[in-house]
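> Need coordinates for the following:
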Amino acid sequence: MMKPAIEIINLGKQYKLTNSAPYIALRDVISESARNIFSGKKKKQDSFWALRDVNLSIEPGERVGIIGRNGAGKSTLLKIISRITPPTTGEAFIRGRVGSLLEVGTGFHPELSGRENIYLNGSILGLKRAEITKQLEAIIDFSGVEKFIDTPLKHYSSGMQLRLAFSVAAHLEPEILLIDEVLAVGDMEFQKKCLGKMEEVSKKDGRTILFVSHNLDTIKKFCSSAILLGNGTTLYKGNTDKSITKYLTDHLQTIAEKNWDDTLYSYNKELKLTKASLHNETGVILSRFDTTQKIGISFEYQVLAGRPSFTRGINVFNQENVHIFSSHDVVSEFSNQENKVGVYRATVWIPGNLLPEGFFSISLALFNPSPHEILIHEFEALRFEVFTDYLKFSARGNFTENLPGFIRPLLVWEVSSN
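The predicted model follows:
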């Protein structure tokens, strides 16, 4: 029976917390030393566990995503597997040659040329010079930095370093490939190229790949399974969709649908809000949408006693609880007429290419606009995430850096030349 490519048993990593020391004069050093001699006590040093009691078994050829909030222990786990840092407790058995892409510039020497760094990385992996030379042309061609291959690495941009580093890691045939969020540094076209190459080497050569990313859509498309880390422990390992759903519901607290049954009435008991949901254009209930997708917000309410016209509205807030915009029903056939007793369903659409990446909440309202009278107002009824799908054209274009703003509409530009 084939043994796992990566086997982790009771793994833990503890770091000591140190504070940067203020300016200290010589007399302070002498007096502190004297106090320590006579007191015989040592200062207690604070520490924290970046990983604790982690147990994992990853089979050869698996493509595993690692997800979790910042500080969950994702990068620490990859550093232990790649032997950059040792564990404090437990063991990590690695069966196969490991290639890693953890931080831009890791494993490269800034004074050496791109070509020399390829040979340096290959020798670290245990390859002979002839084996590296055999792959040299393919590495340079994939990286796209052939014009600068004999230039010292210190003159490369971070994007150029990334291109070369990924190309080296993918082409020097490690049995295990570790990729951290570093891919986000590259432009969209190169990211697509990298994901394609990772899929190729995984399927064709049966290599094991561990991939850390905050882009859950990429994890979903690329990885057959996923590990959810939280506070340094393994919260879930298994099906990618289930891992992502657990992450979103338990940690980012997205709410794709809600039922109030018999609890949410207007103050006068004439109206009752019963259910609400987020969905795409085909009616599939979702809590995550890419920036180009239309977002459907539907809710059902019941009119228990006939009354003069009232209207419906939503408020949209971002993750900093900034009120982005509101929308009131001023166009439907029920916007200006009496609502008879019965069950109603209202749907409003947020257009694609309007919201940027981030987390948003929806508040729902039934109210009388004039004179203003709130009948039902349910805050944070629904919550969802918006992300960029780099395989789709969006208002982001080819821009990969942080793009600030509360909204990101795809506007029409007109340019002319004299």
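
> Only C-alpha atoms from now on, for both contacts and neighbour counts.
Noted.

> Please spell out which residues along the longest helix along the chain are buried.
Ranked by residue count, the top helix of the chain under DSSP state H comes out as helix 188-205. By neighbour count on 16 or more other CA atoms under 10 Å, the buried set for helix 188-205 is 188, 190-191, 194, 197-199, 201-202.

> what's the closest of these to Lys74?
Among these, Met198 lies closest to Lys74 (CA to CA), at 19.4 Å.

> And that closest one, how close does it get to Trp49?
As judged by CA to CA, to the nearest Å, Met198 and Trp49 stand 32 Å apart.

> Sequence B follows; please return its structure for comparison with A:
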Amino acid sequence: MSNIVIEAVGLGKQYRIGATPRGQRNFREVIANAATAPLRNFRRLRSIADPARMGGDPLVWALRDLSFTLREGEVLGIIGRNGAGKSTLLKILTRVTEPTTGYADVWGRVGSLLEVGTGFHPELTGRDNVYLNGAILGMDRPYIRSRFEEIVEFAGIGAFIDTPVKRYSSGMYVRLAFAVAAHLEPEILIVDEVLAVGDAEFQQRCLAKMDDVAHGGRTVLFVSHNLPSVQRLCPRSIMLHGGRILADGPSTDVINRYLAGGAREAHPGHWIDLDEVARTGSGLARFQGIRYSSGSTRHQLQPFTRGRLELGLTAVSNVSRDVNLSVSIWNQSGTKLINADTTALGRAVALRQGTNTFRLTIERLYLKPGAYVVGLWLGDRMGETLDRIESAFRFEVVDPHPERPTVRLDSRYDGPVACRFDVAEV
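You can find the predicted model right below:
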């Protein structure tokens, strides 16, 4: 059995909301801090003496009682909604921050790519940062020099390698940071969702490189909202929710649970209340309810392959505004199959102040029989997210002719989307 390279036991991380981190201070700040220290100490003493006066910044647990092990050569995906604790966990594993409770032991050189802005010194050039990161990983200068051209070629920023990285765009920064992390042969590679900053072609190259790293016997820990990539790259995944591990096992099973976790079973033709579902966005406008139907009594309004799908939506807004609206449909493997977005129609939806009702119709639903999850998004004309619901509800697509199936159900031959086709000899 391979050796354990990461062991987390009872990890917890607590933050004080509103607290300002203490960093380096200049001389003027030191003098101002000393002058105000007596008043701050007096207030702190009064708070201790009278708990009713405490009223301090509230505390929040980003991680709570989290334990897992990762063995040499394993590839582990970590998924979860925004605020689940994924990035906090990676910061603890890479020693960027310390846990409040518990401990995490890591054996081996760690190459990490966290959020944009970590790992590089902004005043140094790209070349200098490559050598600096290699030295931190314990590499000698001749070895780094032998890999330097490969790193620059992968990053695709050769013309700017002698430019200070503070002048890089976020995409340039991420390309170089990933190239350094992956090519200096760390024993453990930790990658956060920051890859979303890069373009599609670069993301594919990064995934291919991580696949090479994994097949080379090294350990990879990958955090992403891109569920198909997690499923392709990671045999095992962990799902975080509220700072705790909710599921740990084969990626397919964990992803299915993630998609189904916030999605309720719903019957066609009945309104579904969306007030209590998990959501993100500014909340200036938000979805209130939704219902679905095939528009046909043929299958008790149940959607069927190559049939119609009608969605009724209600949304509330605090003021009148023009918005973009999209409805997405995902399969149980986390692949987005349909995205019906008003942006593609070249027009916006007018929201009045108060409650609004809409109907969205998909004329032909080319989905094979099975279970699907519906996601909703509402944004303003500038692209700001007003309301996003990743899992509004789950529904079933049925076969229109169960007595003589028109869609093959054997997964060996099926893609996720049905199509109409014919074959003729010529």
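
> now the buried residues of helix 188-205 of structure 1 as JSON lines including distance to Ile285 of structure 1?
Listed next are these as JSON lines, based on distance: CA to CA, whole Å:
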{"residue": "Met188", "distance to Ile285 of structure 1": "28"}
{"residue": "Phe190", "distance to Ile285 of structure 1": "32"}
{"residue": "Gln191", "distance to Ile285 of structure 1": "29"}
{"residue": "Cys194", "distance to Ile285 of structure 1": "31"}
{"residue": "Lys197", "distance to Ile285 of structure 1": "33"}
{"residue": "Met198", "distance to Ile285 of structure 1": "31"}
{"residue": "Glu199", "distance to Ile285 of structure 1": "29"}
{"residue": "Val201", "distance to Ile285 of structure 1": "35"}
{"residue": "Ser202", "distance to Ile285 of structure 1": "32"}
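
> from the residues you listed, which is closest to Ser361 of structure 1?
Out of the buried residues of helix 188-205 of structure 1, the member with the shortest distance to Ser361 of structure 1 (by CA to CA) is Met188, at 28.5 Å.

> counterpart of the closest one in structure 2?
Mapped onto structure 2 by TM-score structural alignment, Met188 of structure 1 lines up with Ala200.

> do Ile139 of structure 1 as well
In structure 2, Ile139 of structure 1 lands on Ile151 (TM-score structural alignment).

> For the residue most central in space within structure 1, give me its contacts.
Structure 1 has His214 as the residue nearest its centroid, 1.5 Å off, counting by CA atoms, centre = their mean. Residues near His214 of structure 1 by CA atoms under 8 Å, 6 or more residues apart in numbering: 67-68, 181.

> wait, isn't Asp387 of structure 2 in contact with Arg286?
Yes. Counting by CA atoms under 8 Å, Asp387 of structure 2 touches Arg286, with 5.2 Å between them.

> Tell me the counterpart of Ile238 of structure 2 in structure 1.
Using TM-score structural alignment, Ile238 of structure 2 pairs with Ile227 in structure 1.

> Helix or strand: which one has that match?
Ile227 of structure 1 belongs to strand 225-230 when assigned by DSSP states H and E.
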